[in-house]
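Asker: how would this look folded up:
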Amino acid sequence: MSDTTDQTPTTTPFVSIIIVNYNGGELLTRCVLSALASQQIDFEIFVVDNASDDTSLATLRAAVHNDKRVTILQNERNEGFAKASNRPIPQTRGQYHLFLNPDCLIQPDTLYRFCQTLAQYPHVGMAGALVRNPDGTEQAGSRRGTPSPWRSVVRVLHLDKLLPNHPRFKSFVLTQEPMPTEPTEMEGISGACMFVRRQAMEQVGTMDEAYFLHCEDLDWFMRFRQAGWTILFIPDIEVTHIKGACSRRHPIRVLWYKHRGMVRYYRKFFRQQYPIWLQWGVITAVWIRFAMLLLIQSILRKS
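Answerer: Next up is the predicted model:
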């Protein structure tokens, strides 16, 4: 992305980190400690707990003691990811917000490098990092296109593999594409690590709380781009994501929320763009996929 402006912040940036926890175990503490090691940038951390019943909060409190940079907010019930993420925003002070999953680990210079990059790109409303699996490979959602109904058909039918060089049959998962060498505009980044400019968030609005779990990030990406803000992928900022730590105990429930979110997302953004037969075909395919995965889960639990 070459159209940078030589712009530096007039004041020292301040970052508000928001971490939503649900039975994150010791990974929550590792996540918060990695953020507390941040250098060169002033920050605050809000941990919003969705009524966890494990020892994750007790372990965290023992590790951070009375560190005033960390505020813990406890919900009486599981409010879902979007609503919990939105909860602390009225009391945050940051010009930037980092929405970070509790099973992510950042580096001491992560906040500084995010702030430094966004200062050079004033039209960027949100940025993401190169998100890696624990084995060092790039995670599938690290950089992605918009999962429109057509692209979903392409992915389900593997048309991208049958016709890999045809632009009409490209998947929304971009991990097979060459890695950019500089910050690059993307349609979507990983929802596990979203660095958001407050000015943009105030214009676009917070996450849609009608999504309980999954697809709220896709919704946000669409709304940011519709409002004229750019989403940036920064390949030289790396985050480790130990995926699924908060959802392993309830895999079927997570599958339900994910597929319900997909249906809402398609209806919200693509209702006017696609013929009704394709819309209903994709929605039917979503629920067939859910039924198949549910059957597989049931078989695995019995075996």
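
Asker: When you work out contacts or count neighbours from here on, use the C-alpha atoms and nothing else.
Answerer: OK.

Asker: Could you count how many residues lie near Ile296?
Answerer: Per other C-alpha atoms under 10 Å, the neighbour tally for Ile296 reads 11.

Asker: I should have written Gly244 there, sorry.
Answerer: 14.

Asker: Roughly how far does the closest residue to it other than its chain neighbours sit from Val70?
Answerer: The shortest distance from Gly244 to any non-neighbouring residue, by C-alpha to C-alpha, 6 or more residues apart in numbering, is to Asp103 (7.8 Å). Per C-alpha to C-alpha, to the nearest Å, Asp103 is found 17 Å from Val70.

Asker: Check Pro88 too.
Answerer: For Pro88, the distance to Val70 equals 12 Å [C-alpha to C-alpha].

Asker: Before we compare anything, build this one as well:
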Amino acid sequence: MPALDTTPVILSVIVVSADSGPSLRDCVNSVFACTTPLELLLIDNASSDGIPQAIARARENDSRLKVIYNRANLGFGPAINRAAAQARGQVFLILNPDCLLEQAALQRLLDVANTEQKAGLVGAVVCDARGVPDPASYRRDPIMQRALATMFKRNAEGVNVTGQMPDHLVEAEAVSGAVMLMPRRVFEWLNGFDEQYFLHCEDLDFCRRVRDAGWRVLLAGDVRVLHGKGGSSRHRPVFVSYYKHRGMWRWFRKFDPAAHKPHLATMVWLGIWAHFLLKIPGQWRGLMTR
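Answerer: Predicted coordinates:
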């Protein structure tokens, strides 16, 4: 039996795994290396790699860890919601299983959430192993014109905010779902993530609903978090791409004014799924050459 831990829980870190590979161990270790009082809820979407079970065995005496096993892959948002229902902290940090968290970064995110008026969600700049920021760290709502500009690489305002990544606190329309810190009350007010998304775009949806409810979405540009990106999806790119495109269609129907015009909605639907089909050959070639 784990020893009774009477340390007050300030923060609940939620990590969703789905055959996330060895990077999951590194993620968990980085979280527990932080000194902030916290708990880690690792919720597993029916992984077959055995790593969540190995982590649970290795830390069976650590009361800060709670591993939740789903019998099927429920998707990202539904898993987050189920973990949040069992969380004890007053602040939630949603962290991808291939991210590495450092105490200084965590403390900065907490400070922003505690000091900024109407802070509803705080994100960080996620970077690859070379330190290059992911453009998806600082985004706009993917309304039709922006999505088209991004999809076809037009020289126009796209979904990602172009230019040098900010190195200071800025207000954003959306941040990366790889690192999202929020007060528990905000998450509960919004009833968590929309479970009609399976994978991708649920973070854009959540950011939009945070803003619609009167809170602010903030990007702590001075916080950099290493993100492996795609650790659980490299071996199933078509599966991931399908749900990404399905998520794009759902976001469009919920929030884009163009969705109220049948002819535009039809064009967007055709464009989304044509884009999905066109990407499949390249995805299969990439998979076969690994």
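
Asker: What does the TM-score come to for these two?
Answerer: After superposition, the two chains reach a TM-score of 0.91 (TM-score structural alignment, normalised by the length of the second structure), with 282 aligned residues with a C-alpha RMSD of 1.8 Å.

Asker: What does the residue nearest to Gly244 of the first structure correspond to in the second structure?
Answerer: Using TM-score structural alignment as the criterion, Asp103 of the first structure maps onto Asp98 of the second structure.

Asker: now swap in Glu79 of the first structure and tell me
Answerer: Using TM-score structural alignment, Glu79 of the first structure pairs with Leu74 in the second structure.

Asker: how would you label that match: helix, strand or coil?
Answerer: coil (DSSP: H, G, I helix; E, B strand; the rest coil).

Asker: My guess is it contacts Phe198. True?
Answerer: Yes - at 7.3 Å, Leu74 of the second structure counts as touching Phe198 under the criterion of C-alpha atoms under 8 Å.

Asker: quick one: which of the two has more around it?
Answerer: A direct count of neighbours by other C-alpha under 10 Å for Leu74 of the second structure and Phe198 places Phe198 higher, at 21 against 18.

Asker: And the more buried one, how close does it get to Gly50 of the second structure?
Answerer: Distance, Phe198 of the second structure to Gly50 of the second structure, using C-alpha to C-alpha: 22 Å.

Asker: what's the burial count for the counterpart of Asp208 of the first structure in the second structure?
Answerer: The equivalent of Asp208 of the first structure in the second structure is Asp194 (alignment by TM-score structural alignment). Residues contacting Asp194 of the second structure under the criterion other C-alpha under 10 Å number 16.

Asker: sorry, back to before: report the contact partners of the match of Glu79 of the first structure.
Answerer: Leu74 of the second structure makes contact with Asn45, Phe198, according to C-alpha atoms under 8 Å, 6 or more residues apart in numbering.

Asker: longest strand of the first structure?
Answerer: Counting residues, the longest strand in the first structure under DSSP state E turns out to be strand 230-241.

Asker: Identify each buried residue in it, please.
Answerer: Going by neighbour count (16 or more other C-alpha atoms under 10 Å), the buried part of strand 230-241 of the first structure is Thr230, Ile231, Leu232, Phe233, Ile234, Pro235, Ile237, Glu238, Val239, Thr240, His241.

Asker: Rebuild the residues you listed as JSON lines, extending it with distance to Asn21 of the first structure.
Answerer: Formatted as JSON lines, the buried residues of strand 230-241 of the first structure follow (distance: C-alpha to C-alpha, whole Å):
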{"residue": "Thr230", "distance to Asn21 of the first structure": "28"}
{"residue": "Ile231", "distance to Asn21 of the first structure": "25"}
{"residue": "Leu232", "distance to Asn21 of the first structure": "26"}
{"residue": "Phe233", "distance to Asn21 of the first structure": "25"}
{"residue": "Ile234", "distance to Asn21 of the first structure": "25"}
{"residue": "Pro235", "distance to Asn21 of the first structure": "26"}
{"residue": "Ile237", "distance to Asn21 of the first structure": "23"}
{"residue": "Glu238", "distance to Asn21 of the first structure": "21"}
{"residue": "Val239", "distance to Asn21 of the first structure": "18"}
{"residue": "Thr240", "distance to Asn21 of the first structure": "17"}
{"residue": "His241", "distance to Asn21 of the first structure": "14"}
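
Asker: Compare Asp103 and Val70 of the first structure and say which one has the larger neighbour count.
Answerer: Each of Asp103 of the first structure and Val70 has its neighbours counted (other C-alpha under 10 Å); Asp103 has more, 24 against 18.

Asker: ok, the more buried one touching Cys193?
Answerer: No - if you go by C-alpha under 8 Å, Asp103 of the first structure and Cys193 don't touch, sitting 10.4 Å apart.

Asker: any idea which helix or strand carries the counterpart of Met267 of the second structure in the first structure?
Answerer: For Met267 of the second structure, the aligned position in the first structure is Gly281, judged by TM-score structural alignment. Per DSSP states H and E, Gly281 of the first structure falls inside helix 276-302.

Asker: tally of neighbours for Val161 of the second structure?
Answerer: Neighbours around Val161 of the second structure, by other C-alpha under 10 Å: 16.

Asker: If you drop the residues flanking it in sequence, what lies closest to the most centrally placed residue in the second structure?
Answerer: Centroid-nearest residue in the second structure: Gly177, 2.3 Å away (criterion: C-alpha atoms, centre = their mean). Counting by C-alpha to C-alpha, 6+ apart, Asp203 is the residue found nearest to Gly177 of the second structure once chain neighbours are left out, at 5.1 Å.

Asker: quick one: what's aligned to the one you found in the first structure?
Answerer: Going residue by residue (TM-score structural alignment), Asp203 of the second structure aligns to Asp217.

Asker: And for Arg185 of the second structure?
Answerer: In the first structure, Arg185 of the second structure lines up with Gln199, judged by TM-score structural alignment.

Asker: any idea how far its match is from Leu100 of the first structure?
Answerer: Applying C-alpha to C-alpha, the value for Gln199 of the first structure to Leu100 of the first structure is 19 Å.

Asker: Repeat that for Gln272 of the first structure.
Answerer: Gln272 of the first structure sits 33 Å away from Leu100 of the first structure, going by C-alpha to C-alpha.
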